[in-house]
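1. Quick one, what's the 3D model for this:
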Amino acid sequence: MADLIDRALAGGRFFAESVDLVPWCLALIALAHSDRVDAARAEIDRARVGRRGPASPAEYAFFCISSGSASWRAGDVRLTEREGLAGLEALSGEDSDVVTMSLSASCTHMAVLASLERGDLATASGLLHRFDDRWPEPPAVLSLVRMQRARVAEALARDEPTETLRLARSLADADLRSGAENPATSWRAFAVLALLRLGEHEQAAELAQTHLARAREWGAPSDVGGALRLRARTDPDRRAALLDEAVAVLEFAPDRLQRAWTLADLGEFYRVTRRRSEAREVLRRAAELGHACGSGVLQARVVDALAALGDRPRSMMFTGLESLTASERRVADLAGAGRSNRDIAQDLFVSPKTVENHLGRVYVKLGICGRRELAHVLA
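-> Model prediction:
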């Protein structure tokens, strides 16, 4: 599959000759889901360099969706959120037509998943409400399936397993109608977690086994590792072996976040089975990786696990660049590259005053005085 996509993209020629960015964007998402994240990012960079003139808001959103999808597959929570919010900001002034709705659905999906991973349920719920307020009765298009996945994830974060299961099954119906299912975004993973919370362990185990079989058929290591981790949640007798296999599979996979969560699960298993020294080592690896990914939820869990072992974990609060919001970091990156406030405003579809306000907050958070120091901090 990935080789076919590579040939279809043709080293940037597909983008250069295309008048419709939809197939280009879908090809990049499929490439990322095949664990070819570096190839997807290289194609996005080629397209950005080869772009003729300034991008329209819709074109800019396509870039955000492509880049955000690759970033999520790589386990980069911060960049995923930045791209999702940037796309939504660019589209906010556009007509509420089907194209704008479809692109907004994909951007909302990314921003919601990233917000939940940071532990910010309020922001995730707010993004869903904002979409619903703008499109209270959206037409049935394929991109709404991504919105449905965001809703399932948000329901699970609200600890509403019955609603999660209902939404997951509606996703299954959508997959059946489309005739395709991608293990990277499968409804089964949500359904398994909901069933476990509802005490339906036998049904959860059966569904997790099916999910693992489908992931092995697909073959992408990130999906196989994630499915092994999920299966371990439903099989206490084989939990250690399944988690060990998952860690081995994910070692060279691009999805660092999935690897971090698997290490956290393994460390927790070692802790409850009184293998304290092994637990500390694995949990610290999970903490470092989770911190690099930007997962506040994972970091909080690991801190609690280490505290239960009597450790005093180093502070994991975000500082420096990590303290910047998604919007502030986008502005900082462009300013550090030498772009003027007016240029940044044009690129991000915001006002120059908004850029000025963001930069002011960036300077305060980083303890610097201006652009020259900013470039040094970003280097």
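2. From here on, just use CA atoms for contacts and neighbour counts.
-> Fine.
3. Report the buried residues of stretch 42-61.
-> 43-44, 46-47, 57-61 (16 or more other C-alpha atoms under 10 Å).
4. this one as well, want them side by side:
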Amino acid sequence: MRTRSPRAGWRALDVGDLRGAISDFDQAGQIREDVGLGTEDARPVIAGIVGFAVIAHAEAGAFERAEALLADAGLDGELPEQMVFNPLLHARASAHLLARRVDKAVADFRELGRRHARWGLRRPSPPWRSSLAVALVARGERAEARELARAELELARVWATARSIARAERALALAANDPDETIAGLTSAEQRLADGPWRLDRARVRCELGAALRRVGERRAARELLARALDEAHACGAEVLATQATEELRASGARPRRRALSGHDALTPSERRVAELAGRGRTNREIAQELFVTMATVETHLSRTYRKLGVPGRAELAAALAERDGEPEPAT
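-> Okay, the predicted model is just below:
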């Protein structure tokens, strides 16, 4: 089995491979032993690792796990005013937004903006302006959202990367009052992301563009985009987005294809995470402690995994998972 590291997790998250990112962060998350989690000196070191792990789990719909990671690292409250905590603050706010805790998301995004202003930072990374804009749209505060998105779009054009521009275009489109502006902005963002490696960003924009087209009666075009978004969301392991795309497809009159009922693609991120730990020899109790879940949850995930993979029990898990990953079965 390949050696995993935070760097591998960051790369996987960047291209929308949430299953890979979660697996990498969990294995690299010998964080406690490696850097002495719990000591004040270690907090800046683990902030980046925890932040990216939090957003991966939140995108996968594992909100309790994301919260537990923050709490266990002592990063769920007020954070020191150091630049190293900026990505964590953005990730924490993004996780709140995915969980529909909009007020908490707005508070964290605003705090990140205050810190950027204090330090005179003029860059679209982390993209706090567009992220705050999307959160404000959820509260119906579109005027401020448009101002923030326009400001980030100007910065992104100087930054000159397709992804940063697309994120700002997406936020500005969602904040628009005119449906035609929304569709035009999301179309531009989708085209910028079309040939890049950012699968999750692309799937999200396609889902939102499909929803916008549905609302103006363009049902056929909407269904095509939404179906592609749903497929990409499933491929990424993005359960929150997959649910959104499924709901939009049903609203368009379509009947979304059922997810795979067996095989590796049928595993949820939580099931795969439990299975990988079990395949590496961890006991149910050890898995429950590491993932901050109950023993009953572990047992449920394992029983479902055995059925989906068609294996009789724990001893066959490592080989079954390695078969999908293209890795040799570990020697015993």
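5. TM value for the aligned chains?
-> Overlay of the two chains. TM-score (TM-score structural alignment, normalised by the length of structure 2): 0.77; 299 aligned residues with a C-alpha RMSD of 3.2 Å.
6. re earlier: reformat the buried residues of stretch 42-61 of structure 1 as JSON lines; add secondary structure.
-> Output for those, formatted as JSON lines (DSSP: H, G, I helix; E, B strand; the rest coil):
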{"residue": "Glu43", "secondary structure": "helix"}
{"residue": "Ile44", "secondary structure": "helix"}
{"residue": "Arg46", "secondary structure": "helix"}
{"residue": "Ala47", "secondary structure": "helix"}
{"residue": "Pro57", "secondary structure": "helix"}
{"residue": "Ala58", "secondary structure": "helix"}
{"residue": "Glu59", "secondary structure": "helix"}
{"residue": "Tyr60", "secondary structure": "helix"}
{"residue": "Ala61", "secondary structure": "helix"}
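7. ok, which pair from those is furthest apart?
-> Greatest spacing in the buried residues of stretch 42-61 of structure 1, by C-alpha to C-alpha: Glu43 and Pro57 (19.9 Å).
8. which residue is nearest the middle of structure 2?
-> Glu59 (3.0 Å; C-alpha atoms, centre = their mean).
9. Per the alignment, that one pairs with which residue of structure 1?
-> By TM-score structural alignment, Glu59 of structure 2 lines up with Glu117 in structure 1.
10. Apart from its neighbours in sequence, what residue is nearest that match?
-> Distances taken as C-alpha to C-alpha, 6 or more residues apart in numbering place Ser295 nearest to Glu117 of structure 1, at 5.3 Å, with adjacent residues excluded.
11. Could you check how many residues crowd around that neighbour?
-> 25 (other C-alpha atoms under 10 Å).
12. any idea what it aligns with in structure 2?
-> Ser295 of structure 1 maps onto Ala238 in structure 2, by TM-score structural alignment.
13. Roughly how far does that match sit from Gln30 of structure 2?
-> According to C-alpha to C-alpha, to the nearest Å, Ala238 of structure 2 and Gln30 of structure 2 sit 24 Å apart.
14. now Gly16 of structure 2
-> For Gly16 of structure 2 relative to Gln30 of structure 2 (C-alpha to C-alpha), the value is 23 Å.
15. Same check on Ala151 of structure 2?
-> Distance from Ala151 of structure 2 to Gln30 of structure 2, by C-alpha to C-alpha: 40 Å.
16. circling back: for the residue nearest to Glu117 of structure 1, what are its contacts?
-> Neighbouring residues of Ser295 of structure 1 by C-alpha atoms under 8 Å, 6 or more residues apart in numbering: 77, 117-119, 257.
17. In the residues you listed, find the pair that's most separated.
-> Gly119 and Leu257 (14.2 Å).
18. which element is the nearest residue in space to Thr187 of structure 2 that is not next to it in sequence on?
-> Closest residue in space to Thr187 of structure 2, ignoring its immediate chain neighbours: Leu209 at 6.9 Å, by C-alpha to C-alpha, 6+ apart. In this structure, Leu209 of structure 2 sits in helix 199-215 according to DSSP states H and E.
19. In structure 2, which residues correspond to stretch 306-316 of structure 1?
-> Under TM-score structural alignment, stretch 306-316 of structure 1 corresponds to residues 249-259 of structure 2.
20. Report the buried residues of the matching stretch.
-> 249, 252, 254, 256.
21. doesn't Ala221 make contact with the third one?
-> What it means is Ala254 of structure 2. No: at 11.8 Å, Ala254 of structure 2 does not count as touching Ala221 under the criterion of C-alpha atoms under 8 Å.
22. quick one, what contacts the closest residue to Leu79 of structure 2 other than its chain neighbours?
-> Leaving aside its sequence neighbours, Leu79 of structure 2 sits nearest to Phe85 (C-alpha to C-alpha, 6+ apart; 7.1 Å). Neighbouring residues of Phe85 of structure 2 by C-alpha under 8 Å, 6+ apart: 44, 47-48, 79.
23. next one: Leu267 of structure 2
-> 305, 308.
24. Could you do the one 4 residues further on as well?
-> Applying C-alpha under 8 Å, 6+ apart to Glu271 of structure 2 gives the contacts 301-302, 304-305.
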